[in-house]
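*Asks:* sequence-free structure coming up:
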């Protein structure tokens, strides 16, 4: 339901409640005022929180592209490794949280609940959430070896082959995994841009992120939240859709920084790597 429609429906219900209270001789003014305030909250866009400097990061063909959100501005950065990108960002601002669109916390066997739950949150866009393979699969140096390793690791739970799309992220996943396990000077959390955009827009953005319609919808959602969308242009190793995903990641990182982000699952899973596996938005 659109915000204006929601407000009109709420006002109709509140008018009925006020009328009923009058006929029953019950003072419902405080109740109506509280419900109207709640309606204002529900019909307002999800605003950009007033957060400390944060960095949103998306994997791209050239490595990583980042959206540094600080002081009401968004600066675009790029780096060949996640460590280098965070280092560049910290040269400009005291980054508190880094939101990365890449799996953090690799399972030993079976599926991650983070992937399962977020896929359910994205009707019509569930295919954008790739199933994270096991650590053994990502440590394999060829796709054939990864498939065999994943089948062996998941035997006895739910036998899972290794999707080529999931394995294609191997280099970026291992880069992020190594960085997070090294004990970085900032908090690094996993995000998913399609979930971020769904929260920003109030529903999943079904138009493809590489299409003009999809990019316009994503820009509109960011701007409605007060996000300072940077100049949108392809750069060294990244495309416009990569940059938009980094902006969405920064929005979620800001919510993490101020403690208002959702977490899927609410209590992160922890596998043998000791990393909390959860997607935040």
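*Replies:* Perfect, thanks for sending it. As the structure is a prediction and not an experimental result, all values here were calculated from the model.

*Asks:* going forward, measure contacts between C-alpha atoms and count neighbours the same way
*Replies:* Fine.

*Asks:* show me how far the helix or strand hosting residue 9 is from its chain's centre.
*Replies:* In the assignment (DSSP states H and E), residue 9 maps to helix 3-24. In terms of C-alpha atoms, centre = their mean, to the nearest Å, the centre of helix 3-24 is found 36 Å from the chain centre.

*Asks:* now do it: which elements does it pack against?
*Replies:* Applying 3 or more C-alpha pairs under 8 Å, 6 or more residues apart in numbering; DSSP states H and E, we find helix 3-24 packed against helix 29-43.

*Asks:* between the helix it packs on and helix 3-24, how many degrees?
*Replies:* Counting by axes from the mean of the first three to the mean of the last three C-alpha atoms, to 10 degrees, helix 29-43 lies at 170 degrees to helix 3-24.

*Asks:* what's the first helix or strand after helix 29-43?
*Replies:* The helix or strand immediately downstream of helix 29-43 is strand 54-60, counting by DSSP H and E.

*Asks:* what about versus this one:
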């Protein structure tokens, strides 16, 4: 993407999956304060954000037909930077496994199409419907592939923190960790997002960590528009439909 447009000329959005579907923090040109959106379907969210919006979303984009190593290339590329936070990067299997209808079928396909053979984690399997929402949209709309980018919040925080991973986890045993949220909100404040955005908590259907992740993704969207992000791996791989396979940060 060209670095010539400024962040005040193009809509920006950071998006994360949530219980209700999708949560976004979005900023239109001229807006000082980002606004919150929650939509059940990714396609509806993209439509509402506008045809030229730059969207950074925490969801795997691009599905290789075979996996060599622990996950897709992007997962292998960023995991090494995250220290104790690297467990937040799930390994996503081959396309056929993501498209499977049952967990058993997904595991069988993932084992057959990976080297070394590896089954699917339950956490990753629950992401598959959302992964496929984005996949269907990008297959149908090739022009959207340069403005809808994959990011990963923990890697994004690491990048914004001078390549130092966050000291505390966002969650402990499945529950939101207040210290982890506080650490991330403070870092977001240094990058232009005021703490007031988080004081009312998340909207219905989303959790506090979803809101914080959408916020850091918004920062990444702005940096991407200004040409300040890099793909991991670089250059990006592409799947058989030509969709880029890279985490941007």
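*Replies:* The structure has been received and is ready for your questions. This is a predicted model, so every value here is computed, not measured.

*Asks:* hmm, back to that, next, the buried residues of the helix holding residue 9 of the first structure.
*Replies:* 7, 10-11, 14, 17-18 (16 or more other C-alpha atoms under 10 Å).

*Asks:* does residue 145 of the first structure touch residue 139 like I think?
*Replies:* No - Residue 145 of the first structure is beyond contact range of residue 139, at 9.3 Å (criterion: C-alpha atoms under 8 Å).

*Asks:* in contact with the alignment partner in the second structure of residue 105 of the first structure, which residues?
*Replies:* Counting by TM-score structural alignment, residue 105 of the first structure lines up with residue 62 in the second structure. Each residue near residue 62 of the second structure by C-alpha atoms under 8 Å, 6 or more residues apart in numbering is listed here: 135, 238-239, 243-246.

*Asks:* state the number of residues packed around the closest residue to residue 95 of the second structure other than its chain neighbours.
*Replies:* Spatially, and ignoring its direct neighbours in sequence, residue 95 of the second structure is nearest to residue 63 (4.9 Å; C-alpha to C-alpha, 6 or more residues apart in numbering). For residue 63 of the second structure, the tally of surrounding residues (other C-alpha atoms under 10 Å) stands at 28.

*Asks:* so how far is residue 241 of the second structure from residue 63 of the second structure?
*Replies:* As judged by C-alpha to C-alpha, to the nearest Å, residue 63 of the second structure and residue 241 of the second structure stand 9 Å apart.

*Asks:* returning to that earlier point: what span of the second structure lines up against the helix holding residue 9 of the first structure?
*Replies:* Across the second structure, nothing matches helix 3-24 of the first structure (TM-score structural alignment).

*Asks:* give me the most central residue, the second structure.
*Replies:* The second structure has residue 58 as the residue nearest its centroid, 1.3 Å off, counting by C-alpha atoms, centre = their mean.

*Asks:* circling back to that earlier point, report the buried members of the contacts of residue 62 of the second structure.
*Replies:* Looks like the contacts of residue 62 of the second structure have 135, 239, 243-246 buried, using 16+ other C-alpha under 10 Å.

*Asks:* any chance of TSV for the residues you listed, columns secondary structure and distance to residue 68 of the second structure?
*Replies:* Formatted as TSV, those follow (DSSP: H, G, I helix; E, B strand; the rest coil; distance: C-alpha to C-alpha, whole Å):
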residue	secondary structure	distance to residue 68 of the second structure
135	helix	21
239	coil	14
243	coil	18
244	strand	17
245	strand	14
246	strand	15
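
*Asks:* residue 137 of the first structure matches what in the second structure?
*Replies:* By TM-score structural alignment, residue 137 of the first structure lines up with residue 97.

*Asks:* quick one, strands of the stretch 151-281 of the first structure?
*Replies:* All strands of the stretch 151-281 of the first structure, identified by DSSP state E, counting those that start in this stretch, fall at 187-191, 263-270, 276-280.

*Asks:* what does the first one rub up against?
*Replies:* Which is strand 187-191 of the first structure. Contacts with strand 187-191 of the first structure, where a contact means C-alpha under 8 Å, 6+ apart, come from 96-104, 180, 249, 252-253, 277-281.

*Asks:* again, but for the last one
*Replies:* Applying C-alpha under 8 Å, 6+ apart, the external contacts of strand 276-280 of the first structure come out as 103-106, 112-115, 118, 189-192, 252, 256, 261-271.

*Asks:* just the buried residues out of the residues you listed, in ChimeraX syntax.
*Replies:* Filtering the contacts of strand 276-280 of the first structure down to the buried ones (16+ other C-alpha under 10 Å) takes a single ChimeraX command:
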select :103,104,105,106,112,113,114,115,118,189,190,191,192,252,256,261,263,264,265,268,269,271
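
*Asks:* residue most distant from the centroid, the second structure?
*Replies:* Going by C-alpha atoms, centre = their mean, the residue of the second structure most distant from its centre is residue 112, 26.8 Å out.
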